[in-house]
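Asker: sharing a model prediction with you, sequence too.
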Amino acid sequence: MSSPPVLTSIGTVLIDCFTFLNADGSETKPPLHQIGGGGLYCIIGSRLWLRPEETRILVDTEEMVENRPAQFEDLRVKFGEEMWAWRTSYGASVKALIEYKGKERSFRYETPPNPITPYSFVCTPLVQAKYLHLVSSPLEALSTSAAFESIASSASTSYEGKGWKPRIVWEPHPMFCKPEYLEDLIKAMAVVDVLSPNHDEAAALLSLPPPSTPAEFASLLQTFLDFPTLPLTTSVVLRCGALGACVGTRSGGVRWVPAYWKEEEKEEVRDVTGAGNSFLGGLIAGLEKEGGDIFRAAAYACVSASFVVQQFGLPELVTTVEGEERWNGDLPKDRLEKLWNRMDATSSSSSSS
């Protein structure tokens, strides 16, 4: 039996339908259909750093193999056949509409996702994954943790899920990042290993305006660190878009990790669909590579997001004749080294001033 993967996701694989409109509703260019979904973007964010068998996702055969055979076959082979695990389901393909109208961007499901629960992974190659990426409401986060408790405590010694309690990296669903859900979120903090809203969502939960200064970002993150339900070992990672990430733990304090693309390189950012999901995939890969160091892992996360924002859809992967994987023409490790060098230079400059 093969080793369990480092990561899996309770997230979607779907068809993203991009439309591009003027402010008056007229079309600026033809629609674009790409395979995406929050779960897939997370897995790709980690795939930049991990082998296909180390980062795996559950896919509905009806959704992808039968309804988008040519496009999916290309991805299946390109990213590695070991990355995909299958379950049979029936019904329409899951689709999301991503609309650009003038300067505004909107997202909505055209068909709802097929549900995935912890029990969906039992008797699949994904069982016993070390980390789980979760996008959900607070109550769903609590029920997911409870389901893993039930699976782990199974009385059957031959049960594949026995003892399985993955580390949960939780991305609160934007729909539930509102003040009326704060109490539930505070309860759900107790059962996750990483909490990661974006900065706007975090501020909205607390009925605050979005932060605009480094001090405001740090103060916002500290508020979550100070909630008594947050375990000592749980990290809080605010995803801050073009600014990077604000990362904190109770023992390590609060630190900044900048985005890979600098202000003068903003033309590299073409679409942010999946950027937050891929960030968290990179974060999990970084945790695995860096022995659980959340601050160093956040640099992997920023680099993963840097590849996803360069185009509509997933980044391009080319494997050279020497077996070297190049993503959008670059090596992820080269971008990581550049980012670390920039962070070191900034830290040295701050220390000497």
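Answerer: Great, that's in hand.

Asker: when you work out contacts or count neighbours from here on, use the C-alpha atoms and nothing else.
Answerer: Will do.

Asker: where along the stretch 251-353 of the chain do the helices fall?
Answerer: 275-289, 294-308, 332-352 (DSSP state H, counting those that start in this stretch).

Asker: T229: which of these is closest?
Answerer: The closest of the helices of the stretch 251-353 of the chain to T229 is helix 294-308. By CA to CA, the value is 19.7 Å.

Asker: list the helices and strands that closest one packs on?
Answerer: Helices and strands touching helix 294-308, by 3 or more CA pairs under 8 Å, 6 or more residues apart in numbering; DSSP states H and E, are helix 38-47, strand 244-249, strand 253-258, helix 275-289, helix 332-352.

Asker: not counting its neighbours along the chain, what's nearest the spatially most central residue of the chain?
Answerer: In the chain, the residue lying closest to the centroid (CA atoms, centre = their mean) is N277, at 2.3 Å. Once flanking residues are discounted, N277 sits nearest to C42: 4.6 Å by CA to CA, 6 or more residues apart in numbering.

Asker: contacting residues for the one you found?
Answerer: Residues near C42 by CA atoms under 8 Å, 6 or more residues apart in numbering: 9, 133, 274, 277-282.

Asker: put this next to the first one:
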Amino acid sequence: MHFATLGMFIIDEFSILDENGNHTTRTLAPQIGGGGTYASIGARVWLPPSQVGMIIDKGSDFPSSMESRLAEFGDEMWVYRNQPVGTTRAINTYRGDSRSFDYITPRIRITPKDLEGTRLEKPTTLHFICSPSRASAIMSEVQEIPAWNPTVIYEPIPDRCVPDELDPLVKVLPQVHILSPNAEEALGLLSLPLPPSRDLIEEAARKFLGLGVGVEGKGCVIIRSGSMGACVAKRDEAPRWIPAFWTSKDADRIVDVTGAGNSFLGGLAAGLLLENGDVYQATFYASVAASFIIEQAGLPIVAVTDGSTRWNGDNPERRLNELRTRQAESNESQD
């Protein structure tokens, strides 16, 4: 078992307001959501469902249509736990160009020990999305489980990427193999100015390395930077940029970026397996995984055609080769 996430499954509901805060006639049906769900799908782009998974807390209100939709990616990916309190739900409120997110039911958090006794027990890679203080609690629990030393991918939760959280973050960084905030989150934690630029993002990556990312000093920082790509930084090496598959030139292909960062990290985990731990090469897999998520609202379409698995009608390997070629040509033009 390669990849498991402690991220939650969430049923997303929507409220669409005008600039004055009044409800509009536009409506959106509830959708499958949750950072764990998107991270799992990102890994599934590259790996069979037997190598990917997450726990889903399923209440009596869990729509059968959603369960059927999830089954399209592989039944064995999902470990369902029945919950009398109902499925976790959140409201996404859109007001003009702004968006807010609030839970409308109690959150049921997943811990490393919840994986024990399931097929997800002791995965080789563990992903989680949370505050720095909770990350410390998670890592303490990981260390209590015998004979388990997973590669740890930590994604800070957006609303805790503020300067006050830097000290708790520093405490957990030595236990994290890969730290991956997005650009705004990275700059927010470090009190660096917005908007993000390549220079500022590289500065942030170096600062996080200096603060102690990495087990035995071998950590990596990957700052996800939207259409600019991803900045990958390792200690004693210059930061390297891996391009996004869809860029600002492809606005017509970018429909909804919800879940893109989560799926990026699931794709990264898969790439680490397929590229024998090479984080630079793994980041190409991450970028391709995210590319399928942003092409529509909600989850992509997966189908097996002529013996190969296609996502939104395209082959992930084809995109991977295209992205690598694009990067090689860019490197040649800079020489």
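Answerer: Arrived safely. In this text, all values refer to a predicted model and were calculated from it rather than measured experimentally.

Asker: any idea what the TM-score comes out to?
Answerer: Comparison of the two superposed chains (TM-score structural alignment, normalised by the length of the second structure) gives a TM-score of 0.95, and 333 aligned residues with a CA RMSD of 1.6 Å.

Asker: can you tell me what the residue nearest to the centre of the first structure aligns to in the second structure?
Answerer: Matched to the second structure by TM-score structural alignment, N277 of the first structure sits across from N262.

Asker: surely its match meets M8?
Answerer: No. In this structure, N262 of the second structure is not within contact of M8 by CA atoms under 8 Å, at 11.5 Å.

Asker: joint contacts of the two?
Answerer: With CA under 8 Å, 6+ apart, N262 of the second structure and M8 have common neighbours 35-36.

Asker: closest one to F217 of the first structure among the helices of the stretch 251-353 of the first structure?
Answerer: helix 294-308 (16.0 Å).

Asker: distance of the aligned residue in the first structure for N82 of the second structure from T8 of the first structure?
Answerer: Matched by TM-score structural alignment, N82 of the second structure corresponds to T88 in the first structure. From T88 of the first structure over to T8 of the first structure the distance is 18 Å, taken as CA to CA, to the nearest Å.

Asker: give the buried residues for the longest strand seen in the first structure.
Answerer: Ordering each strand of the first structure by length in residues (DSSP state E) puts strand 27-36 first. By 16 or more other CA atoms under 10 Å, the buried positions in strand 27-36 of the first structure come out as 33-36.

Asker: quick one: contacts of stretch 247-267 of the second structure?
Answerer: 3, 34-36, 38-46, 127, 153, 182, 224, 226-228, 246, 282-283, 285-291, 293-298.

Asker: so S9 of the first structure sits in a helix?
Answerer: No. Counting by DSSP: H, G, I helix; E, B strand; the rest coil, S9 of the first structure is located in no helix; its state is strand.

Asker: P197 of the first structure contacts V169, correct?
Answerer: No. When contacts are counted by CA under 8 Å, P197 of the first structure is not listed as touching V169 (10.7 Å).

Asker: hmm, back to that, now the helices of the stretch 251-353 of the first structure as CSV including distance to E81 of the first structure?
Answerer: Formatted as CSV, those follow (distance: least, CA to CA, whole Å):
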stretch, distance to E81 of the first structure
helix 275-289, 18
helix 294-308, 21
helix 332-352, 21
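
Asker: so which of those helices gets nearest T28 of the first structure?
Answerer: Among the helices of the stretch 251-353 of the first structure, helix 294-308 comes nearest to T28 of the first structure, with 22.9 Å by CA to CA.

Asker: in the second structure, what residues pair with that closest one?
Answerer: Using TM-score structural alignment, helix 294-308 of the first structure pairs with 279-293 in the second structure.

Asker: what's the mean distance for the matching stretch versus the first structure?
Answerer: Compared with the first structure after fitting, stretch 279-293 of the second structure deviates on average by 1.0 Å (mean CA distance after the TM-score superposition for the first structure).

Asker: quick one on the thing from earlier: contacting residues around the match of N82 of the second structure?
Answerer: With contact set as CA under 8 Å, 6+ apart, T88 of the first structure has these partners: 60-62.

Asker: mind checking the end-to-end distance for stretch 255-274 of the first structure?
Answerer: Stretch 255-274 of the first structure has an end-to-end distance of 24 Å (CA to CA).

Asker: now the helices for the stretch 1-150 of the second structure?
Answerer: Using DSSP H, counting those that start in this stretch, the helices of the stretch 1-150 of the second structure run over residues 35-44, 64-71, 132-144.

Asker: once aligned, what mean separation remains between the first one and the first structure?
Answerer: It refers to helix 35-44 of the second structure. Helix 35-44 of the second structure differs from its equivalent in the first structure by a mean of 0.4 Å after superposition (mean CA distance after the TM-score superposition for the first structure).
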